[in-house]
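Undergrad: sequence and computational prediction follow.
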Amino acid sequence: MKILVINGPNLNFLGIREKAVYGNQDYDYLLKMISDKANELGAEVESWQSNHEGAIIDKLQDAYFNGTDGIVINPGAYTHYSYAIHDALKSLENIIKVEVHISDITNREAFRANSVTAPACDKQIYGHGLDGYLMAMDYIADIIKK
């Protein structure tokens, strides 16, 4: 099982930005959590982060060709307006896709409640902190096992 975890803009600043919203754990802590979960699931997982919309789209398109079974994506602020990322996700019909948000996007600024990327995904998880990534990986693994 091959899972790609994509983190969008500013997620590399975990533990630095808005600690009351995103917590005190840094990006390396998240990567370790994901790696430990991959070992538990017996999965090959690549974690990748970019602050650039086009790079995220390129990475999604690469997943089409490289045997990726599932994608966990936190598009960051692109969630709310990137129809280009939506379209790239929508193109990956045979890959399981889960959108993750650390915070509860429905209880923040009004613009954050709207996700243009979620409709192109199989599931959306928000408000569970960093554990949302692990929940998404479990979801992908469960579907693949069925």
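TA: That came through, no problem.

Undergrad: going forward, measure contacts and count neighbours with C-alpha atoms only.
TA: OK.

Undergrad: give the contact list for the residue lying closest to His80 once chain neighbours are set aside.
TA: In this structure, His80 finds its nearest non-sequential neighbour in Ser115, 4.8 Å apart by CA to CA, 6 or more residues apart in numbering. By CA atoms under 8 Å, 6 or more residues apart in numbering, Ser115 lies in contact with Thr79, His80, Tyr81.

Undergrad: got another, please set it beside the one above:
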Amino acid sequence: MKTFLMLHGVNHNMFGKRDPVQYGTATLADIDAQLQALGKELGVTVESYQTNSEGDMCDRIHQAFSDKVDGVLINAGAWTHYSYGIRDALAILIVPVVEIHMSNIHAREAFRHHSVFAEIVKGQICGFGIESYSLGLRAAVSAAAR
């Protein structure tokens, strides 16, 4: 069975409490449960990981390389816009990487319009709220099948 890793970034442990206008009321546990259910439907395993530590995120990406996961989904939050360390860790991966955002980062503050990951990921999905995760998993599974 193929394994996909969902990486949740900084402050995502506060989903459901933080800025419901942008992020809705779903919690991180709700998002992970939705991904687990969709993973079963698609015949894949989904592992989720969240951290507020940039170094720990890089370490988990390195582990994904060693574990030979079949694809990675990442919503790095604010790290998307400036973390070259996470970008370089993602660049090590030889599997499809899909960048996910619940809000439309291109319709928000100017600093959010740029992703340092954009050049190395398979694609970006943003602006569909919690559904962005399902769309991202479907895209990653499709890309890994090629």
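TA: Yep, it's here. This one's a predicted model, so the numbers in the text were calculated from it and none came from an experiment.

Undergrad: counterpart of the residue nearest to His80 of the first structure over in the second structure?
TA: Matched by TM-score structural alignment, Ser115 of the first structure corresponds to Ser115 in the second structure.

Undergrad: quick one, which of the contacts of Ser115 of the first structure are buried?
TA: Thr79, His80 (16 or more other CA atoms under 10 Å).

Undergrad: sorry, back to before: how close does the residue nearest to His80 of the first structure sit to Gly76 of the first structure?
TA: 10 Å (CA to CA, to the nearest Å).

Undergrad: Ala63 of the first structure now?
TA: Taken as CA to CA, the span from Ala63 of the first structure to Gly76 of the first structure is 19 Å.

Undergrad: Asp122 of the first structure too?
TA: Asp122 of the first structure sits 18 Å away from Gly76 of the first structure, going by CA to CA.

Undergrad: when those two are compared, which one has more neighbours?
TA: Under the criterion of other CA atoms under 10 Å, the comparison of Asp122 of the first structure against Gly76 puts Gly76 first, with 18 against 14.

Undergrad: please enumerate the strands of the first structure.
TA: 2-7, 44-49, 70-74, 96-101, 123-126 (DSSP state E).

Undergrad: give me the residues contacting the first one.
TA: Identification of contacts with strand 2-7 of the first structure by CA under 8 Å, 6+ apart yields 43-50, 56, 63, 67-76, 137.

Undergrad: if we can go back for a sec, kindly reformat the contacts of Ser115 of the first structure as a markdown table containing distance to Gly8 of the first structure.
TA: Shown next, in a markdown table, are those (distance: CA to CA, whole Å):
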| residue | distance to Gly8 of the first structure |
| --- | --- |
| Thr79 | 9 |
| His80 | 12 |
| Tyr81 | 13 |
